[in-house]
Each structure stands twice: as C-alpha cells, then as structure tokens.
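Novice: quick one: sequence and predicted model below, then my questions.
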Amino acid sequence: MGCLLTIGRIFLIVTNIIFLLIGLVLLIVGLIAKFGESLFKSYYESIITSLEDSLSSAGYGDVNLDFSLSELAGSLPIALIISGLIIIIITVVAVIGAIKKAKCLLLIYSIVMFVIIAAQVLTMGMFYWKPEMITTPVKDSLNSTIQSDFAGLNGTNVVSIGWNFVNQKFQCCGIDNYYDFSEATNWVTDLPSGTLVTPLSCCKTLPSSGDLSCAQSPLSTSTNNYNTGCFDEIWGLALGNVAITASVISVCLVMQIIFFLVALCMYSDNSQNKVKPKG
C-alpha cells in the first residue's frame, strides 16, 4: 500500500505540474486576446480589407470597418483568464499538498476534484445526450442579436462585422441558414440593383463590382452558402470527431478520478499516521 501511495503521489505531482502549465497557457492566451489585439490582426486583416473593398465596389463608398476581435470575442477572453487562474490555483494546492503532505490542502483538493468530476459528468451527458440544452439557449441569444443589430455588409457595429467575418471565414450563412437574417430590422435589403435575399457576406466570393446577383434570387449553391449554418460548422470544429472528443474527455475524467482517490488516500494516510502527543 505504501509503495502504491508513493507512486500515486508522484503521479499526482507530475500531472498537476503539467496542468499548471496548461493553466498558464490559458491565462496568457486570455490576456493576449483581451489586451493584445495587434497580435491577431494578421489573422483577420485580409478578410476585413476584402469586406471594405467589396463595399466600395458595390457602391457604399469608402467604409472603414473598425473591427476588434477582442470586442467580438466578448467575455471569452475573461473566461479564459478566469479558467487559467482556477486551474493554476487548484494545481498549486495539489502540488504543495502532495509534496508537503499537508492534510488541509489535500482535503480541499479532494473536495474540489469531487465537484469537478460531478460537473464534468453532468456536462458530458448534456453534450452527447441532450445537446439542445446547451445549443438552444446559445442559438436563441445569437438570433436575438441578429434581429436587433445586424445591418448587412456595411454595418459597422460588432454584431454586423462579426457575422460578416464568420460568414466569410467559415463559408457559411447565419446560425442555421440564411433565414436567420430575414427578420433583421436594421438590414437594408432593397438596393438599386435589386433585393438581397442573403447578406453579401454569404456569397462564396464577395462581389468585386456592382453585380450582387450572388445574394439575390434565385440563389445558387455554387455562388452562395445560404444553406450552410455557421453554428454547426463552428460546433464541429470546436468538438471535432465525436469519438475522439469523447475518448479525450473520458481519459481526462479517469485521470481526475485517480487524482481524487490518491489525494483522499494521502489525506487518510496522513491523518491515521499522525503522531499523537504523549499525555
């Protein structure tokens, strides 16, 4: 038992040091996303320039799209920063508790790991058996912002620029399809050249002249992504292959259970072997 506990202690220390590094990476990425806008410009600048050129060619005049990726990301950078800090704190507690055999820290770590395991099992169940519990509220929120704020290719607010960017970057159109834009109150669809059925950013290639037929009826899948939803595209990229993702999550869950059991055994062993004062 003592040998197994020693191996478990070493495993707990080494793996938590690795997770500590991961936490640091998340923290750094979050800080860069929040405060290092210039580092990301090379990633999206060409698409923004293309949008501005297309607007100019379509007769909207010179438009300067003041795009900010950190503004578009919203609370994501803050979430990364908070997640990174939480991981760092938890792993530091684990490493110090395991090295020093600190009973209090080991107990705190055991409780935290139990809560995390329970939350992860619940989240996995929602993702793979009831994904609509997560996707439906997100879609409803996105749809609400489209209806109230989307203003088309020449829109300069973050929602308009964000959707134009996403439509072009992922070659898609709206949350599920182009119908998501049909009730956008700020989107001007009646133009001198005709009526737009989809945003111009849903065209596979942005118009370089006054010819806007790619976004007008009749629509063609060869020129427009009107039936390709952005949500599924991004969801697929985020989760990837379900079998691979499920396997990775399962491995992480097993490791967390091992962490919990090792910390609990160390706590019990530490308390049982504590030298009592002679009285």
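Specialist: Done, it's in. Numbers count the residues shown, from 1 in each chain.

Novice: only C-alpha atoms from now on, for both contacts and neighbour counts.
Specialist: Fine.

Novice: where do the helices sit along the stretch 1-150 of the chain?
Specialist: Assigned by DSSP state H, counting those that start in this stretch, the helices in the stretch 1-150 of the chain fall at 2-35, 41-57, 69-73, 76-100, 103-129, 132-149.

Novice: next SSE downstream of the last one?
Specialist: Yep, that's helix 132-149 we're talking about. As assigned by DSSP states H and E, the chain's next helix or strand after helix 132-149 is helix 158-169.

Novice: gap between the very next helix or strand once past that following helix and the chain center?
Specialist: Towards the C-terminus, the helix or strand next in line after helix 158-169, according to DSSP H and E, is strand 190-191. With Cα atoms, centre = their mean, to the nearest Å as the basis, strand 190-191 stands 36 Å off its chain's centre.

Novice: dropping in the other structure now:
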Amino acid sequence: MGCGSTFGKIFLVIVNTLFTILGLALLIIGAIVKFKKDLVTEYAAELFKVIKLDAADYNLDELLGSSAIVFIIVGVVILIVGVLGCFGACCGWRVFLVIYAIIVFLVLIGEIAGVILAALMKSDVDKVVKTGMKKSIAEHYKGDTSQEPISLAWNSILIEFKCCGVDNYMDFKNATNWNKTINGQQTPLSCCKAISGEFPNIKYPDNTDCATNPQDSDSYYMKGCYSAIEDFINKYSNIFIGIGVVLVIFEILCIVFAICVCRSVEEGEKMV
C-alpha cells in the first residue's frame, strides 16, 4: 500500500462524490428546464418582474432551451468523471481509474495549452475579441431603454466599468439598430457619469448633455470598455492566478492519487 494509496482513496472518493452530486444536480436542473418549460417560464417571468424587466421582450423558450442544453451537457460530463473517480477508487476498478486519470490529464493539458496560447497570441486574441464586441454593438445594440439581452449586457458593462464602447464612443456610430431617444445623441446615456442606483434599477441624469455633447467632466465617452475590463482583470490578477494554481495542483493530485490507487490494486492482485 505505497504512495499514500489509503489517503488517495479517501481523497478521490470524497472529491468525486461531490463531483457526482454536482453533475447530477446540473443534469436534473437541465432536464427540468428542458422538459418542464411551462413551470420554469412562470418562475422566470416572476423573476423578471422582481428585477423590473419585461418578460415579453424575451424569447424565454429559446433562452431556457439553450440554458437547459448547457446544463445537461456539463452535468453529464461532470457526472461521468465523478462516477469514474468515485467507483474506481472505492471499488478498486483499475479501468475506471485509468480512464479517469486520462480525462483529468487531458483537461489539465487543455488548460495549460489554452493559457500558453492566449499569452503567445495575445494580440490576435485581442483583435478577435474586439471585433466580436464591436460587431455586437453594430448589429444588436438597441439603446438605453431596450430590454433585449445584448443591449442589457452592454448597458450593464458601460455602467459597471464606467466606460463607453469597445475603444471609445465612436463604436456606437455603427450601431444600426440603436433607437436614439434624444435628438443629436452621440453616446448612450449609460456612458454618462451622473447615474444613480444599481443596474438594472438605475436612474439616468435629467440633463442629457452628457449624451448629446459629451465632455470628460460628465461622460466616460473616451474610455473604452475593453481596456477597462483588462484593467479589472489585471487588478485582481493575483487572485485569478492563485485560483488557477490551486486548480492545477488539485487536478495533479487527482491524477497522482488515481495512479497510486491503481498501482496498489495491481500489487494486491499480484499478491493473491
């Protein structure tokens, strides 16, 4: 019983039992959303009322259907990994442990490769992300009062990150679906500084000069959201790095303990 196989078994059983429960919960939630849409739609509509949004402006069936598929797929994957690790460890099933270790190893390699590629191709990544963000404004942004999901998302970003557009307010010049509620409007009201309340329950300023003739004193019109989001990530980079390191160590432990338990089972079989 070498390399901490007893502790390894306990570790794998506890961790993967939690994974199994999580995967099963996500699968059940996804199934309920998928096959009990009437029930979920009723609760979703009530939730929209609480946060003062109009459910009539949303295709709830499409929104819930997409969410359900994501929950089901993620739930199934986590459930399979959890079952393989849990039963492989507690029952000494080497095949399960080998498959489990391979899956976790592939996930680990994928994460490391993703980080390396993102670092090496940062300029390309920036370009792709910026292009996508600008396209979403150009094709889907409908204004400050719109309750369409993409418009809401953009207004939330503008307010929370105190910014305007991807690079600056000029990105809104290409917003073909923007319903301007003010004559001569240059920026969304969400770019103004004098906004009170918390999104989505916010109050725009009565003086709309900040949107028609924006100045540094009353608007974030020259501050791009892409750089603002980058600044936010950099500000908390140590936390993100710490979480990443803990996750990598955790995955390595899962692989090492799976190998240890597998070897222990093999040695036990040889002794019989």
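Specialist: Structure received. Quantities reported herein were computed from a predicted structural model and do not represent experimental measurements.

Novice: tell me which of the helices of the stretch 1-150 of structure 1 lies nearest to Asn227 of structure 1.
Specialist: Nearest to Asn227 of structure 1 among the helices of the stretch 1-150 of structure 1 is helix 132-149 (16.1 Å), distances taken as Cα to Cα.

Novice: what's the burial count for the aligned residue in structure 1 for Cys260 of structure 2?
Specialist: Aligning on TM-score structural alignment places Cys260 of structure 2 opposite Cys265 in structure 1. Residues lying near Cys265 of structure 1 (other Cα atoms under 10 Å) number 17.

Novice: any idea how far the residue nearest to Cys265 of structure 1 when sequence neighbours are not counted lies from Leu12 of structure 1?
Specialist: Leaving aside its sequence neighbours, Cys265 of structure 1 sits nearest to Leu5 (Cα to Cα, 6 or more residues apart in numbering; 7.5 Å). Noted for Leu5 of structure 1: a distance of 10 Å to Leu12 of structure 1, by Cα to Cα, to the nearest Å.

Novice: between those two, who's got more neighbours?
Specialist: The neighbour count for Leu5 of structure 1 versus Leu12, taken as other Cα under 10 Å, is higher for Leu12 (23 against 15).

Novice: now do the same contact list for that one.
Specialist: Shown in contact with Leu12 of structure 1 (Cα atoms under 8 Å, 6 or more residues apart in numbering): 94-95, 98, 259, 262.

Novice: what angle separates the longest helix seen in structure 2 from helix 94-120?
Specialist: Using DSSP state H to define each element, structure 2 has its longest helix at helix 237-271. Counting by axes from the mean of the first three to the mean of the last three Cα atoms, to 10 degrees, helix 237-271 of structure 2 points 150 degrees away from the direction of helix 94-120.

Novice: how big is the offset of helix 237-271 of structure 2 relative to structure 1?
Specialist: Compared with structure 1 after the fit, helix 237-271 of structure 2 shows a mean deviation of 2.2 Å (mean Cα distance after the TM-score superposition for structure 1).

Novice: I'd like to know which elements that helix is packed against.
Specialist: Here helix 237-271 of structure 2 touches helix 5-35, helix 60-91, helix 94-120, going by 3 or more Cα pairs under 8 Å, 6 or more residues apart in numbering; DSSP states H and E.
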